[in-house]
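*Asks:* Structure of the sequence below:
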Amino acid sequence: MRAISPNPRGRVRRPTLLFALLLAFPLSALAEVFQIADIRVEGLQRIAPGTVFNYLPVQVGDTVGDGVTGGIIRSLYRTGFFDDVRVERDGNVLVLWVRERPAIAEIEIVGNKDIETEALDSALADIGLKEGRVFNRSVLDRIEQELERQYFARGKYGVLVQSTVSPLERNRVAVRIEITEGLTARIKQINIIGNDAFSEKALRKQFELGPTRWSSFYSKNDQYSKQKLAGDLERLRAFYLDRGYIKFEIKSTQVSISADKKEIYVTVVIDEGDPYRISDIQLAGEPSVPTEKLFPLIELKRGELFSRKHVTESAERISNLLGDEGYAFANVNTVPEIDEASHEVAVTFFVDPGKRVYVRRVNMKGNTRTRDEVLRREMRQLETAWFSADLVRKSRERLQRLGYFDDVSIETPPVAGSPDQVDVDVTVEEKPAGNLAAGIGFSQSQGILLNASVTQNNFLGTGKRVGLAFNTSTANRRYQLAYTNPYYTVDGISRGFNLSYQETDFDELIGADYSTDVGIAGFSFGLPISDISRAGLGLRYQYTDFSPGESELAEEFVARNGHTFNDFVLSANYSSDSRDTALFPTRGSLRTLRAEIALPGSDLEYYKLTYKERLYVPLTSRFVFSLSGDLAYGDGYGEIDYLPFFENFYAGGPRSVRGWQANTLGPRELSTNDPVGGNLKLVGSIELFAPPPVGGDFEKTLRLGAFFDFGNVWLTDDSSLVDNTGFDLGDLRYSAGLSVSWLSPVGALSVSIAYPLNEKDGDETQVFQFGFGQTF
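*Replies:* Modelled structure (predicted):
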């Protein structure tokens, strides 16, 4: 076959010749080698000429020829600033013609609900798409792909991401990214293939993901996520490894989606292997601590099934013990020796304690107002002592409990050139130590609440507390001046003084027609028992002016005892607080025991005992179980054989048994039917708390709860003026309901809806209750 020539006459067509001339023109201008006398840049709008010169591989005085121009063009293209670059020669002047890429004037993101706009803006800026930067189409394409990947990971397989670039004046563009998220694909079924030792139902319990159920609106367990599935598979692996199946494998994981992209099917293929039992347990290496101290930390027994969890926890306990003994860099490795034939495994713990470490210095940073001594007296890790990880942790917890700092961090860097020394660097972020506050609130039990206070928790950086406060409501008016020195002695004994005056109208508070004016002057001492517990002792002088009103019970009391009383009250208390935080705790407990006695010689001789406890147990990462109890008893002695009734305990209301009006439970005066309280109190609650499923800031400031309350008060002494005296557990009241607690920007808000379960004749119930401006 003969090839056909496109131009049999051998001539070059005119268009082709013209194109070749135009293409070669810039190069022909540089065909001769010349020395650069000057460099001129044409076409710049926003970019300064100096920026271009910084990227040029040549400068004035250099010799330029054909081989250099390509490097100049490539260098300027690599900057990403230009769409077009040309190199020309004007005499001995090097001329650069450039066309700048447009700048991004604005970025608009619409249609996104599942991912917040702020998070998207931050991610786009990290990739290079930000207002003021040079626009690059390839970057925008990459962003579209990344957005789709992010939504796919959230189970939104029908997502559509479209971007529009609109030109603006002065070589700028506006970028609009429109996102159509679509519906989240729901998991229809999870299949596990290859299981023999355990049922598929038992294995599926290890998965957070699963088909839609009644709680899916909250837990979102039916929304597929690649990260969640990876976590579920790791839990499945741990389930088998903790039951002796060392050779367990996940062979494959298949995720398929229906044609309409609404349903997801997950199939997991596993190979269980055989269970292995522990044949031997050994310690190797140089523990530096007697083995009789280490072996009790190992939760393994010969003959039982191998458990990775128990092995890991045992190694951690050994490492922690060594850390507390000064071996800060101890390393504990676990080596299992597997016998395939007998299906047994010998576990050896190799202990490498390293050198024993001392603390050279404890350094304080960030405390611009608080004195060093205030921080140092809370430190349990001391200078020149052995390093202890446990003491460092306790030191941080004590500093956090002071309330002076927003954040406390402790680092233990090694000392350069000294392998057996570390420094303890304590860094604090101080928050305002003084507080000037005024507020207004409302409570159904006390009406409008007005309060104002000037408090200095860290007076002049000394750690001392000084406070002046007043609050008033329709039922109460109170003024107080208080001072506390938490370290009156170097051993941590505290001393405090208190002056207060309070007027209480019990008619407004509980409906009983009498009132009291009480003035108090007292002092107290506190003694630390442990890092979480304290004991205290106090003595106060208490003046009481009692106004009986029209109550027969009050008139009889005045007739027998008078209406003004001077009492000296001795108090003792014990408290233990192991909660992880004071607001919305998730674990730990708070216990308080308090005893008060009006000393012999006082006008009123009586005593009161109270015990309160609240326990918090985390059930899951979100749900917290709480159990609380409040038990109190009081009585008279000497010349008065009963507790003064204005010192009685009360029950009912938002802070007691919800579902009943505040302070209305218990015995009542026969003539007026007003509640009079009792000298014995029993109140308790069982609650389940969780943050809302909405996420964001509400996770930290809002709690939802379901509760079961019970309680009442009793008057154990007989009285002809009071109905229903004597103790009877059958008088307990029960209620159940839902609660919301919110630390709002303008104050604390608590709301509850409670339904009385055993209401009786004469009870004053209240289904909806709330308080605003109070702590809870």
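
*Asks:* switch to C-alpha atoms for all contacts and neighbour counts from now on
*Replies:* OK.

*Asks:* What distance do you get for Leu22 to Val64?
*Replies:* From Leu22 across to Val64, the span is 21 Å (Cα to Cα, to the nearest Å).

*Asks:* So between these two, which is more surrounded?
*Replies:* Val64 (19 against 11; other Cα atoms under 10 Å).

*Asks:* Touching, that one and Asp38? I think so.
*Replies:* No: in terms of Cα atoms under 8 Å, Val64 does not count as a neighbour of Asp38; the distance is 11.9 Å.

*Asks:* Which residue is the nearest non-sequential neighbour of Arg101?
*Replies:* In space, Arg101 comes closest to Phe82 once its chain neighbours are excluded; the distance is 5.0 Å by Cα to Cα, 6 or more residues apart in numbering.

*Asks:* For that neighbour, list the residues it contacts.
*Replies:* The contact partners of Phe82, taken as Cα atoms under 8 Å, 6 or more residues apart in numbering, are Leu76, Val98, Arg99, Glu100, Arg101.

*Asks:* Lys612 is in contact with Asp630, isn't it?
*Replies:* Yes: when contacts are counted by Cα under 8 Å, Lys612 is listed as touching Asp630 (4.5 Å).

*Asks:* Please identify every residue contacting each of the two.
*Replies:* Common contact partners of Lys612 and Asp630 (Cα under 8 Å, 6+ apart): none.

*Asks:* would you say Val490 is within a helix?
*Replies:* No: counting by DSSP: H, G, I helix; E, B strand; the rest coil, Val490 falls outside a helix, being coil.

*Asks:* And the closest residue to it other than its chain neighbours, how far from Val362?
*Replies:* Nearest residue to Val490, sequence neighbours excluded (Cα to Cα, 6+ apart): Arg377, at 7.9 Å. Distance from Arg377 to Val362, counting by Cα to Cα: 12 Å.

*Asks:* structure for this one too, so we can compare:
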Amino acid sequence: MFPVSPTAAMRLPAAMIVVAAAVASPAALAVAPFVLKDIRIEGLQRTDPGTVFGALPFRIGDTYDDEKGAAALRALFATGLFKDVRIEIEGKTAVVIIEERAIVASVNFVGLKEFDKEPLTKSLKDAGIGEGLPFDKALIDRAEQEIKRQYLSRSLYGAEVVTTVTPIERNRVNVTFTMTEGDAARIKDIRIVGAEAFRERQLLDLFELTKVGWFTWYSKSDRYARTKLNADLETLRAFYVNRGYLEFAVESTQVTISPDKQEITVTISVREGQPYTVTAVRLEGDYLGKDDEFRSRVLVRPGTPYNGEAVSETAKRFTDLFGLYGYAFARVEQRPEIDRATGQVVVNFVAEPQRRVYVRRIDVAGNTRTRDEVVRREFRQLESSWYDGGRIKLSRDRVDRLGYFKEVSVDTAEVAGAADQVDLTVKVEEKPTGNLLLGAGYSNAEKLSLTASIQQDNVFGTGNYLGIQVNTSQSQRTLVVSTVDPYFTVDGISRAIDVYYRTQRPLNQLGDEYSLATPGASIRFGVPFSEFDTVFFGIGAEQTRIGTSQGIPLSYLNYRATYGANSYSIPLTIGWQRDSRDSALTPTAGRYQRVNLDWGVAGDVRYLRANLQYQQYFQLPARMSLGVNSELGYGIGLGGKPFPIFKNFYGGGLGTVRGFEQGSLGTVDPTGAYIGGSKRFNLNASLYFPVPGTGNDKSLRIFAFSDLGNVWSENQDMTYQSLRSSVGLGLSWISPVGPLQLSWAKPVQVERNDRIQKFQFQIGTAF
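*Replies:* Below you'll find the predicted structure:
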């Protein structure tokens, strides 16, 4: 008989452990059945006796036999709490002798820099290594190897991980992982061998991986990772296939690491093949008698080079169209017929619509906080109705646009025993929707501005918004309390309530103190007229108080003398908005349109104020994009009164015409104060370039811009000659502390008394 050491026992499968324990403990087996008079447990230090008794398959008064003894050993070892277990029989008493495993008292990391401690601690605990869990040497060894693999995935090929297990009192251990990370290996060179149709440089520009460059310290794109290389190879293949090289193939990839493990060379060998031209597109199979409708969705054109992306997109369009008619499981195959002798290809699309189905039930999964109702009310696909792929996609997009979830997906499952029914499951992954912000921003226009806000976009999982915002700067101070109910009615009409207190101090050359104070409140409703268009209307009440401190502009003093220090207004708000941009912070494609009209219908102040904005973004080759923004503001006074001066537009600086000091365009008061005007026009064009070495990262971009615009008073004409313009360069960065924008501008159209400010920046607020 061979003894089994405790260390070796931990490495054996559970079944072998039971057998070894049984062989090593003959007293537990080969006994005649008898009635138990007592059960005694020995060796426990931390484990509750109830855990042991609960695992035993026998009780006092039961008949004990060899089978129950073996079952008890299996059950106790299965708990994972014990290093050794045996059962001895003393008369009619079963003595369960336990040797507990050590418990992990703490898990520590020394030299850890590349990874965050908290996620690593959590992942280890999920794997069974954590404070209060039983110590398992095999798990520790696997964790050590996994950490090393994670270092390799980040190009830290010289990283070493050493695990130290320190026993302490009461059968506990401290586990310490000591890391020697070293420096990350950098890609010294990437070569593509066999490319003849295109320049190597052009192909390398497609890659996320790059060799060492000026900005790779930020993007880390010079760190080799097999997953990134595989993605780049797929991008390379798509590039060729989209240009007719249907038989393109990557024959091999070689990755060479220098002896000091600091430099990597990647060599890619490719076979281009010959380019193919499409001669015909054929539709084969069952197209529900709607061949013309399907053919209208074909993106492949005869006489053009074969384009794999167009072929795949056409097949997807066919599948989506089948889905619109209720065929959820339609199959569309792409079968190219190649003629190598002539370099021609015929593209065949073979369709099998399968069967038409309807949706039996829609379930929501993963929403631990958000109520089902919040998700379901965004769905346009209904239960017990025909399956509609278009409505399902629209529903998924609407749920995603709520902003409450990290990921949203819709799974389709067949109903057992019902070939014409499917169930949909909307899977969501919650994300934090509350935000507590205490911060500061600085611009050379506003100087220091402090911000504080607490907001919750999904209060108690209802989908309602509640927020308090505080902003303070040299010229603008705001306190706003807001609440928004996006489904104030079951038809999707939203309701927003704002209570605010704003103070305004227009730019003054003398730097004297004076202020405008505007307390008020408003309520507005948003009515969705389509899936993309929303019309807003509301009403508010506000009071504007004009102070009398020294330095008040003459225009404000005259307005105060004529109409009083306190002005009351009841403004109505009407607006329309459509937003199809691909991103609100870093858009590269899409359009944004907005029209807003404020109408002071009652009170001391009667006016009409309109603001129109149009933005368009275009994607260009080489990861560039062009953005064009235009804005027109116009205000007039009603009831024989002038347009209220405190409702003026302002211009100059970031967001309007860069190169001119913030708020300095427009009418200049005799006291030297810049008081804006009742009319404003801006036209901005920006050409965005990726920063070299950052790959497809859109958070850091260089741009060249041209601005045109000005502000006019009520009695001035908007003429081209009075416009101000500038050109320049800038840098935008979505930094960890907020969006940052830097710009250097050279004014082109400028007047003698204009206040020029060539360098401008802003951080901490959206732009």
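
*Asks:* out of the contacts of Phe82 of the first structure, which are inside strands?
*Replies:* Among the contacts of Phe82 of the first structure, DSSP state E puts Val98, Arg99, Glu100 in strands.

*Asks:* which one of these is nearest Asp728 of the first structure?
*Replies:* Using Cα to Cα, the shortest approach to Asp728 of the first structure within those belongs to Glu100, at 89.6 Å.

*Asks:* So what's the residue count around that closest one?
*Replies:* With other Cα under 10 Å as criterion, Glu100 of the first structure counts 18.

*Asks:* so what's it up against?
*Replies:* Glu100 of the first structure sits in contact with Gly43, Leu44, Gln45, Phe81, Phe82, Asp83, Asp84, where contact means Cα under 8 Å, 6+ apart.

*Asks:* Which secondary structure state is assigned to the last one?
*Replies:* Assigned with three-state DSSP, Asp84 of the first structure falls in the strand class.

*Asks:* Surely it and Arg99 touch.
*Replies:* Yes: at 5.1 Å, Asp84 of the first structure and Arg99 qualify as touching, with contact defined as Cα under 8 Å.

*Asks:* List the residues that contact Thr368 of the second structure.
*Replies:* By Cα under 8 Å, 6+ apart, the residues touching Thr368 of the second structure are Glu430.

*Asks:* That one: which element?
*Replies:* Under the criterion of DSSP states H and E, Thr368 of the second structure resides outside all helices and strands.

*Asks:* next one: Ser482 of the second structure
*Replies:* strand 476-485.

*Asks:* Could you identify the helix or strand that succeeds that strand?
*Replies:* strand 494-504.

*Asks:* can you tell me the mean distance of the next helix or strand along the chain from that next one from the first structure after alignment?
*Replies:* As assigned by DSSP H and E, the chain's next helix or strand after strand 494-504 of the second structure is strand 516-528. Comparison of strand 516-528 of the second structure with the first structure after fitting gives an average deviation of 6.5 Å (mean Cα distance after the TM-score superposition for the first structure).

*Asks:* what packs against strand 516-528 of the second structure?
*Replies:* On a contact count with 3 or more Cα pairs under 8 Å, 6 or more residues apart in numbering; DSSP states H and E, strand 516-528 of the second structure meets strand 494-504, strand 534-546.

*Asks:* Export those to CSV and append columns for distance to Ser522 of the second structure.
*Replies:* Shown next, in CSV, are those (distance: least, Cα to Cα, whole Å):
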stretch, distance to Ser522 of the second structure
strand 494-504, 5
strand 534-546, 4
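
*Asks:* could those strands go into a markdown table alongside mean neighbour count?
*Replies:* Converted to a markdown table, those look like this (neighbours: other Cα atoms under 10 Å):
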| stretch | mean neighbour count |
| --- | --- |
| strand 494-504 | 18 |
| strand 534-546 | 19 |
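
*Asks:* what's the closest of those strands to Val212 of the second structure?
*Replies:* Nearest of those to Val212 of the second structure, taken as Cα to Cα: strand 534-546 at 48.1 Å.

*Asks:* can you pull the buried residues of the helix or strand just after that closest one?
*Replies:* Where DSSP H and E defines the elements, the next helix or strand beyond strand 534-546 of the second structure is helix 554-563. Neighbour-count burial for helix 554-563 of the second structure flags Ser555, Tyr556, Leu557, Tyr559, Arg560 (criterion: 16 or more other Cα atoms under 10 Å).

*Asks:* Packing partners of helix 554-563 of the second structure?
*Replies:* So helix 554-563 of the second structure, by 3+ Cα pairs under 8 Å, 6+ apart, packs with no helix or strand.

*Asks:* so how far does that helix sit from its counterpart in the first structure?
*Replies:* Compared with the first structure after the fit, helix 554-563 of the second structure shows a mean deviation of 6.4 Å (mean Cα distance after the TM-score superposition for the first structure).
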